[in-house]
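*Asks:* Provided below are the primary sequence and the corresponding predicted coordinates.
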Amino acid sequence: MSNTRPEFYRFHNGDKPALQFAQTEYDARLMGLRAIMDANGVDAVVLSSMHNIAYYSGFLYCAFGRAYALVVTAREAVTISAGIDAGQPWRRGATDNITYTDWQRDNYWRAIVHVAGKGKSVGIEGDHLTLAQSEKMRAFMQPSSVTDIAPMTMQQRMRKSPAELEIIRAGANTADVGGYAIRDAVKIGAREIDIAMAGRDAMELEIARRFPDAEYRDTWVWFQSGLNTDGAHNPVTARKLERGDILSLNTFPMISGYYTALERTMFAGEADAASLKIWEANVAAHEYGMSLLKPGASCAEVTLKINDFFAERDLLQYRTFGYGHSFGVLSHYYGREAGLELREDIDTVLEPGMVISMEPMLTIPEGQPGAGGYREHDILFITEGGNENVTGYPYGPEFNVVG
């Protein structure tokens, strides 16, 4: 072996398996990105986030302290990956790939310059590129100008292709499978962690059945009980269920970077009158909110109408967050399509092809009647005539007082 250690090289090891989407899907996404580049006078884009690299190339990286990129020019699209991943980024990507070595610092940027060149008009993700990496970008690329293209890529990702809608539908179906497994596992005295594992295992098996050529990672469950239901993102504990506990079922299957979710209020064995009153009000808000999701409605408009619904029932003060968000290449590890969230400060108008949840949540403080967190969550496709609900697991007291 030569004593000359390269700064970067191509390691196209083995054959590419079937990717999650057809090559034409990735080509269309890159065409959309190049249209953004042309409209903004950008010569080369350096994408650094997990969600954008996955969206445009199909490769979902695991950083573990290392930097990754997708460099796109008018003619090339190349992922830049670390040597620790060997040939996997090329096999699991729809684009070319270059591996950078760690024999000397900043070979990552040398590989990027090899593709993008110096002195160009560069597009970056302003919400992801760190200050340290931004300084290196300027030192190595010597750009003539820098443009933040992150908001424009988010706009592109918000509008789903038919292939994306298909995988999101499969994810919603898988979330339902996890929900039923959790319902079967709910028993007085069972631990949150054991119930959560039942749901996760069922979903991973379902994903493997539906997508035998995929990679499997990141599917998870948050199953909360009692006080632990007060926050939507509270981790699972080893708490044992007690009769009369409020429960929160949350299943999150991940399929090739695509996130879906099912969230339901439940009760262990029985629900008291005060709890039922709040639960039924939240279900009513959920149903009302879903009826508002149609083309032409703005996120802010929908939010304000649900606010009024809760205010009329003297419950608005218990609302904890916005009423819904987009779906696609995102998760709690990475990514968010912040332009499509049901909040007062988001003016985005709903269009066919968008995907959004309806998930009102009320949190009643400990010590008050009906204490706990109440949340229902369905995934809806915006259609020409209104919406299509792709979540199947039932909500409300009739089905979800269990154990």
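*Replies:* Yes, it's here. Since this is a predicted model, take the numbers as computed values, not measurements.
*Asks:* drop to CA atoms for contacts and neighbour counts, all remaining ones
*Replies:* OK.
*Asks:* which element is residue 38 on?
*Replies:* Secondary-structure element containing residue 38, defined by DSSP states H and E: helix 23-39.
*Asks:* show me what the longest helix along the chain is packed up against.
*Replies:* Criterion DSSP state H: the longest helix present in the chain is helix 162-185. Contacts of helix 162-185 with other secondary structure elements, assessed using 3 or more CA pairs under 8 Å, 6 or more residues apart in numbering; DSSP states H and E, are made with helix 192-210, strand 246-252, strand 254-255, strand 258-259, strand 262-268.
*Asks:* of the ones you listed, which is nearest residue 155?
*Replies:* Go through those one by one with CA to CA and the one that ends up closest to residue 155 is strand 258-259, at 16.7 Å.
*Asks:* which of the helices and strands packed on helix 162-185 sits closest to residue 303?
*Replies:* strand 262-268 (19.2 Å).
*Asks:* what's the angle between that closest one and helix 162-185?
*Replies:* Comparing the axes of strand 262-268 and helix 162-185 via axes from the mean of the first three to the mean of the last three CA atoms, to 10 degrees yields an angle of 10 degrees.
*Asks:* which strands or helices does strand 262-268 pack on?
*Replies:* For strand 262-268, the contact count by 3+ CA pairs under 8 Å, 6+ apart identifies helix 162-185, strand 246-252, strand 372-375, helix 397-400, strand 401-402 as packing neighbours.
*Asks:* which stretches in the stretch 51-200 of the chain count as helices?
*Replies:* Taking DSSP state H, counting those that start in this stretch, the helices of the stretch 51-200 of the chain run over residues 88-91, 107-116, 131-141, 150-158, 162-185, 192-210.
*Asks:* any idea which of those is most buried?
*Replies:* With neighbours defined as mean count of other CA atoms under 10 Å, the helices of the stretch 51-200 of the chain peak in mean count at helix 88-91, which reaches a mean of 24.
*Asks:* included below, for side-by-side comparison, is a second structure:
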Amino acid sequence: MKIAIIHEWLDSYAGSERVVEQMLACYPEADLFALCDFLPENQRGFLGGKVPTTSFIQRLPFARRMFRNYLQLMPLAVEQFDLQGYDLVLSSSHAVAKGVITGPGTRHISYVHSPMRYAWDLQHQYLRQAGLTRGLKGLYTRWLLGRMRAWDQMSASRPDVILGNSRYIAERIRKVWRREADVLHPPVDLDGFPLSTAPRTHFLVASRQVPYKRIELVAEAFARMPELPLTIVGDGPAAPLVAKAAAGSPNITIRGRVPQAELVSLLQTARAFVFAAEEDFGIAMVEAQSCGTPLIVYGRGGARDIVREGETGVFFEQQTPEAIIAAVRAFVAREADFTPEACAAQARQFSIPEFRRKLTGIVRMAMAPA
């Protein structure tokens, strides 16, 4: 087969790029396309030496620093890729990659990380945070997002198969595009997060400290449970809010960023990993389970795919300190039921080998003669 892999843009090695990495591992003969490629040299290893074919956005003024400002041109740019002669197109899409144009003899499978949140359900939050709720610039941005929604919904009919990275994303796809999506969870590298049966001494939060993670709620909850030690790892713009919530609580230790080896050790010795955010999937939760650590997590988003309630973790249904306290108390009451072996076994279904096995199986089915 002649295969093309399409990704929006390459500027860092992060979550969606890890999916591209595994697509390339499954199909190393594939040609790679991206709207623009500004990856630093020290992060290019996952491309296996491939140099992607890029769009005209690569050559626009100030694109290296400001390519996201060309959002209004991205639908046009992705439609300019010439994919004649390809048997299979795999797109990795969180904005426009799923909108590539393919011919009748080409099968297009789109792996969707999420429909464009800033154009759909988070539009008003995006406009508030960007200071674009009024004025001519705000009016233009609303018009632009309306145009993007119309193109986004129209182009959602182009892939032959749509894959969502969780049941939560599959439901969002159904809501905004009126398309059914199969679920293929993203690949998580579990080799660096081995199972441990070491003594477990503390509860743990490990996350970048940004507002939507709601780490301050976890700190406030544990400040009201002084008998339970909590360690908070990570930094970010919400760090002062977290520090304020933890102030005066000797049972709460804030560590900031720590080396990877130290993070793994903290995961392996945690009684439970506490997570209060609503995520599309939630790789950090899988990494914690891989170490044998149960989860106490907000029961929306990708967490519903990751946790087997009552076996590998417990949910709380509201983002409040009171709900977190109740969930922690429920966990402590039956802590012996959550074994490290069960947690690690649950994590393995999200491993890299599982992702490759499932992806190649989906491709075989899609390419089979009718």
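*Replies:* Noted; the coordinates are in hand. Everything numeric in this text was worked out from a predicted model, so none of it was measured.
*Asks:* drop the TM-score for these two in here.
*Replies:* The pair, once superposed, lands on a TM-score of 0.36 when counted by TM-score structural alignment, normalised by the length of the second structure; 222 aligned residues with a CA RMSD of 6.8 Å.
*Asks:* okay if I get the helices and strands packed on helix 162-185 of the first structure as CSV plus distance to residue 181 of the first structure?
*Replies:* Below are these laid out as CSV (distance: least, CA to CA, whole Å):
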stretch, distance to residue 181 of the first structure
helix 192-210, 5
strand 246-252, 10
strand 254-255, 17
strand 258-259, 19
strand 262-268, 12
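*Asks:* before we move on, the earlier item: including distance to residue 26 of the first structure, could the helices and strands packed on strand 262-268 of the first structure go into TSV?
*Replies:* Converted to TSV, those look like this (distance: least, CA to CA, whole Å):
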stretch	distance to residue 26 of the first structure
helix 162-185	11
strand 246-252	25
strand 372-375	36
helix 397-400	41
strand 401-402	44
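*Asks:* quick revisit: nearest to residue 172 of the first structure, of the helices and strands packed on helix 162-185 of the first structure?
*Replies:* Closest approach to residue 172 of the first structure among those (CA to CA): strand 262-268, 7.3 Å.
*Asks:* I'd like the next helix or strand past the closest one.
*Replies:* In the C-terminal direction from strand 262-268 of the first structure (assignment by DSSP H and E), the next one is helix 273-292.
*Asks:* what packs against that following helix?
*Replies:* When contacts are defined as 3+ CA pairs under 8 Å, 6+ apart, helix 273-292 of the first structure packs onto helix 299-312, strand 355-358, strand 372-375, helix 397-400.
*Asks:* which strands and helices sit next to the third one?
*Replies:* Using 3+ CA pairs under 8 Å, 6+ apart as the contact criterion, the secondary-structure elements in contact with strand 372-375 of the first structure are strand 246-252, strand 262-268, helix 273-292, strand 361-364.
*Asks:* how about a cut-off of 7 Å?
*Replies:* For strand 372-375 of the first structure, the elements it packs on are strand 262-268, strand 361-364, judged by 3 or more CA pairs under 7 Å, 6 or more residues apart in numbering; DSSP states H and E.
*Asks:* just the longest one next, same as before
*Replies:* Under the contact criterion of 3+ CA pairs under 7 Å, 6+ apart, helix 299-312 of the first structure touches helix 273-292.
*Asks:* so which bits of the helix it packs on are buried?
*Replies:* Residues of helix 273-292 of the first structure classed as buried: 275-276, 278-279, 281-290, 292 (neighbour count, 16 or more other CA atoms under 10 Å).
*Asks:* closest one of these to residue 26 of the first structure?
*Replies:* The shortest approach to residue 26 of the first structure among the buried residues of helix 273-292 of the first structure belongs to residue 290, at 31.6 Å (CA to CA).
*Asks:* give me the nearest residue to the closest one, chain neighbours excluded.
*Replies:* Residue nearest to residue 290 of the first structure in three dimensions, not counting chain neighbours: residue 358, with 6.1 Å by CA to CA, 6 or more residues apart in numbering.
*Asks:* the one you found - how many residues pack around it?
*Replies:* The burial metric for residue 358 of the first structure, expressed as a neighbour count using other CA atoms under 10 Å, is 28.
*Asks:* and residue 129 of the second structure, by the same measure?
*Replies:* Using other CA under 10 Å, the number of residues around residue 129 of the second structure comes to 9.
*Asks:* likewise residue 323 of the second structure?
*Replies:* A count of nearby residues for residue 323 of the second structure, using other CA under 10 Å, gives 18.
*Asks:* for the closest residue to it other than its chain neighbours, what are its contacts?
*Replies:* Spatial nearest neighbour of residue 323 of the second structure, excluding adjacent residues (CA to CA, 6+ apart): residue 316 at 5.7 Å. Taking CA atoms under 7 Å, 6 or more residues apart in numbering as the definition of contact, the neighbours of residue 316 of the second structure are 297, 298, 299, 323, 324, 327.
*Asks:* which other residues reach the helix or strand harbouring the fourth one?
*Replies:* Same thing as residue 323 of the second structure. According to DSSP H and E, residue 323 of the second structure maps onto helix 321-333. For helix 321-333 of the second structure, contacts defined as CA under 7 Å, 6+ apart pick out 217, 218, 220, 221, 296, 314, 315, 316, 317.
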